[in-house]
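1. Predicted model and sequence follow; I will ask about them next.
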Amino acid sequence: MDEQTRTLADRKRGRSNEYLTLTAMDGVNLGRKTLTTRMSIKKFIDWSLVANKDIREHEDHGDEFIAQRSLSAEHARGLAKYVLGGLVRSAILDMNGKSVPEDVLRIKNDLAAGPYAALQPLVCNLRHVDEEDLHIDDKDLPPDVLRLSLGSTQKLWVVDGQHRRDAFDRVIAYLDQILKNGKYPGGKALYAPASTGRDGRLTPDELEFWEAVRNVALNECSVSIEIHIGLNEPEEQQLFSDLNSRSKPLQSSLVQNYDQSDAIAAVSRDKEIIRFHIADESDAKHWNSTGLPLKDIIMINRLLVHGSNAKEATPQSQVDAKLDFIKRFWEVVQRIEGFGDESQRTKTVAGQPVMLKALAKLAYDHAYGVPKLVDEAGLWKLYEAILSKKISFSHSEKLWRALFLNDEERAKEFGQNEQGININDYVHLTAQTKPGEFDALNGWVRYSTAHNDIYPRLGDLIRWKLGLKNRGAAEKSREKERLEIESSRAAAA
């Protein structure tokens, strides 16, 4: 920052003698004067403010108008992890082909990041000024380029980018913390080693690497900023609204096809593993379609890796740890009769994604689930039953219609398994559950789109059929339903 002479009025008002000099491009956006510049992440944090409701607590700016939504900590944290992943890859590239230590490779694989990372420009407003108030210098500069000097009270008010700003702050704070303490923090840190058995201490290679990452963040990285000049309250609020409401979100199918940062999406596109047709979403709506859409393959693989539909991108290390498990699952599934054929859904219930989700969750529970359900022998029994056709996935198999029956009908139709256990000990559906229907005309079992309600119960049918461990969901469901009925009756009395 440059030092310039203060006036007596500045001294009387207690203003700082700090000034910021920026080199900027002079431009016009839809007829309004704008300046475009770049500055370091740290400098941007120091010279910018966010006019959300928290500004009311600010000592110097509590009377400023609000033109921002409240900060979403979850969104900011997600962006911080994205920024950290990009910085990590930049620091590795700066090694210029030198051997990358194993500890550093592990960091890269533990973070979900694609082959390239960047952030879009931020948009700010210089409040309470007009063009006459700004001190510029364009001597010896190309046309449309100028130097702009801002005093300590002339802050950049963030119109678009408050979550990126907060993410930058989180990353710098995280790097400062681990370098000061020499160890990874506990809890929900931006990064902690995925491997177990670590005490959190940084190895010498990690310490050197994180210092390099911090250097990249503070000394090499810069952000692009479009500065609007002197917008008043309704103008700034309008700009905020337009920038955040007029962009069209990407279709999930495009994200899944293009995003390389999610290792689960990547393995779902691996033709060595997924050897059947990956269908377009529009085609997948028709029962005579072939294969599965990518979004369903990704969901199935998320169940295999996490046991749930985790929202965040999954780092490579987590997929690598279960890669053999993923491969074995798909090897077994792709040997189900009719699966992968043309019009597969008309030939096998396994052609419906909800059935594969049921199988994936079953496999995960037996291999990695809660301790009371983990059972390697049970997993082997499941796969053996599929391969030997002890379990038939034909539409003619009556087991797959069991969800369309009430408890009494189900008990009468199926009774007990080979272990002498009643099917209703494993399976229960509330009256609100809409599982689907049996299409008697075509002889097809058609499950509904309420997959989250259906696939766990399909898994329960398979558990009962093979005598696998009971997860106890049926008993809990009946008890919950009983209490709800009693509550309704009491309210009506």
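-> Cool, got the structure.

2. CA only for contacts and neighbour counts going forward, please
-> Fine.

3. Now for residue 206, how many residues are close by?
-> Neighbourhood size, residue 206 [other CA atoms under 10 Å]: 20.

4. packing partners for whichever helix or strand it is part of?
-> Counting by DSSP states H and E, the element that carries residue 206 is helix 204-215. Counting contacts by 3 or more CA pairs under 8 Å, 6 or more residues apart in numbering; DSSP states H and E, helix 204-215 packs against helix 73-93, helix 102-110, helix 162-181.

5. tell me which residues of the shortest one are tucked away?
-> Taking 16 or more other CA atoms under 10 Å as the neighbour-count basis, helix 102-110 is seen to contain the buried residues 104, 106-110.

6. here comes the other one, which I'd like you to weigh against the first:
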Amino acid sequence: LQPDEERQLFHDLNRLGKKVDTNLALQFDNSNPVNLFIKERLMEELGLGVVETDVKSWADDDGRIVRKDLVAVNAILLLNRSNINGATPLMIDGRTETGVWFWSAVRDIEGFGEERAREKTVAAQPVVLKALAKLVYDFSFSNRRPDDGDDLTERLLSSLNDVDFSHGNPMWRYYNLNEEERRAEGLAGLSSYLPLDDTGNRDIGSHQGDFMRFGAKHNDIYPILGDMIRWKLNLPSRRQPLQ
């Protein structure tokens, strides 16, 4: 911020009680280790593009990630939490190299980080990134991680381009298809990976025009997207006991 902007911000906060925009607050928080990881490893070292304002129209997407979305994805990736509040260096110790590996693999997904990325790939939608982040956390860092967790993370991150992240992939529309359509699209086996239909919200989004737009209830949606990716890459199902 320029000096006059800093003075205006000071005035607004202290005299008007204005709430600081989430992206702005995160930008200036250098005490949180996850924020430092984002700044030093992802932005400066990896060159990941970050934008401070939400993208209102997908046509205006320049490929950069909204900061608050980037923070939310890393909260899942490194902490298995919905936010980074109270994170300490010890909590992410030994995890940041895997974090860089994760974002390097994501960056290589076709269409990701490009102009109008959200129109080119569903991987540009934060809920899909959360699904991938949760898989890495479960395989690499969870207290219940499988014995071959490192191998599973390797298989996942080295095979992301084997997943069709295009908007036209019928897998994303699984819940909008009937049984005959699922069989015709080669999705019959997917049901064994997904939660039972009577156990929660299955409205993960809809295909609107040429685009698959996932819904706003991310906590309900990203575990299901993770199950779909597990199935596609022949990774262990959440429904099978850990070995």
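-> In hand now; what should we look at? Because the structure is predicted, anything quoted here is derived from the model rather than measured.

7. Drop the TM-score for these two in here.
-> Here the TM-score for the pair of chains, by TM-score structural alignment, normalised by the length of structure 2, is 0.79; 218 aligned residues with a CA RMSD of 2.4 Å.

8. and residue 486 of structure 1, which of the helices and strands packed on helix 204-215 of structure 1 is closest to it?
-> Ranking these by distance to residue 486 of structure 1, with CA to CA as the measure, places helix 73-93 first at 38.5 Å.

9. buried ones in the closest one?
-> 76-92.

10. Where in structure 2 does that helix fall?
-> Here helix 73-93 of structure 1 fails to align to any part of structure 2, judged by TM-score structural alignment.

11. That helix vs helix 204-215, what angle?
-> Using axes from the mean of the first three to the mean of the last three CA atoms, to 10 degrees, the inter-axis angle of helix 73-93 of structure 1 relative to helix 204-215 is 110 degrees.

12. quick one: helix 73-93 of structure 1 to chain centroid distance?
-> 13 Å (CA atoms, centre = their mean, to the nearest Å).

13. Longest strand of structure 1, counting residues only.
-> Longest strand of structure 1, by residue count under DSSP state E: strand 18-29.

14. Quick one: the residues in structure 2 that that strand pairs up with.
-> For strand 18-29 of structure 1, there is no aligned range in structure 2, judged by TM-score structural alignment.

15. and what of stretch 176-195 of structure 1?
-> Under TM-score structural alignment, there's no match for stretch 176-195 of structure 1.

16. if we can go back for a sec, which residues touch the helix holding residue 206 of structure 1?
-> Outside helix 204-215 of structure 1, the residues that touch it by CA atoms under 8 Å, 6 or more residues apart in numbering are 87-88, 90-91, 101, 103-104, 172, 175-176, 179, 182.

17. what's the closest of the buried residues of helix 102-110 of structure 1 to residue 476 of structure 1?
-> For those, the nearest to residue 476 of structure 1 is residue 110 (37.1 Å; CA to CA).

18. okay but the closest one is in contact with residue 321, surely?
-> No. With contact defined as CA atoms under 8 Å, residue 110 of structure 1 does not count as touching residue 321 (11.0 Å).

19. Tell me the helices and strands packed up against the longest strand of structure 1.
-> For strand 18-29 of structure 1, the packing partners by 3+ CA pairs under 8 Å, 6+ apart come out as strand 2-3, strand 32-40, strand 145-151.

20. what's the angle from the second one to strand 18-29?
-> Counting by the same axes, to 10 degrees, strand 32-40 of structure 1 lies at 130 degrees to strand 18-29.

21. and after strand 32-40 of structure 1, which helix or strand comes next?
-> Going down the chain from strand 32-40 of structure 1, the next helix or strand is helix 41-46, by DSSP H and E.

22. Report the aligned residue range of structure 2 for that next one.
-> Going by TM-score structural alignment, helix 41-46 of structure 1 lines up with nothing in structure 2.

23. Summarise which helices and strands that helix is packed against.
-> Contact here means 3+ CA pairs under 8 Å, 6+ apart; on that basis helix 41-46 of structure 1 packs against helix 162-181, strand 222-229.

24. any idea how far the shortest one is from the chain center?
-> Relative to the centre of its chain, strand 222-229 of structure 1 is centred 28 Å away, using CA atoms, centre = their mean.

25. what range in structure 2 matches that strand?
-> Using TM-score structural alignment, strand 222-229 of structure 1 finds no match anywhere in structure 2.

26. doesn't residue 175 make contact with residue 202 of structure 2?
-> Yes. Using CA under 8 Å, residue 202 of structure 2 makes contact with residue 175 at a distance of 7.0 Å.

27. any residues in contact with both of the two?
-> The contact sets of residue 202 of structure 2 and residue 175 do not overlap (CA under 8 Å, 6+ apart).

28. so what's the residue mapped onto residue 235 of structure 2 from structure 1 up against?
-> Alignment note (TM-score structural alignment): residue 235 of structure 2 maps to residue 468 of structure 1. Neighbouring residues of residue 468 of structure 1 by CA under 8 Å, 6+ apart: 378, 462.

29. Let's verify residue 468 of structure 1: helix, strand, or coil?
-> Put simply, residue 468 of structure 1 is coil when judged by DSSP: H, G, I helix; E, B strand; the rest coil.

30. what do you get for residue 288 of structure 1?
-> Classification of residue 288 of structure 1 using three-state DSSP returns coil.

31. Distance-wise, check the residue lying closest to it once chain neighbours are set aside relative to residue 368 of structure 1.
-> Excluding its sequence neighbours, the residue lying closest to residue 288 of structure 1 (CA to CA, 6 or more residues apart in numbering) is residue 343, at 4.0 Å. Distance of residue 343 of structure 1 to residue 368 of structure 1, computed by CA to CA, to the nearest Å: 33 Å.

32. In structure 1, what sits opposite residue 24 of structure 2 in the alignment?
-> With TM-score structural alignment as the criterion, residue 24 of structure 2 matches residue 254.

33. and residue 372 of structure 1, how many neighbours does it have?
-> Residues near residue 372 of structure 1, counting by other CA under 10 Å: 11.

34. Next, it: secondary structure please.
-> Going by three-state DSSP, the secondary structure assigned to residue 372 of structure 1 is coil.

35. How about the contacts made by it?
-> Going by CA under 8 Å, 6+ apart, residue 372 of structure 1 touches no other residue.

36. re the thing from before, what do we get in structure 2 for the residue nearest to residue 288 of structure 1?
-> Aligned partner of residue 343 of structure 1 by TM-score structural alignment: residue 116.

37. For its match, the count of nearby residues, please.
-> 19.

38. Verify the stated contact: it with residue 64.
-> No. Applying CA under 8 Å, one finds residue 116 of structure 2 not in contact with residue 64, separated by 9.6 Å.

39. Okay then, goodbye and thanks.
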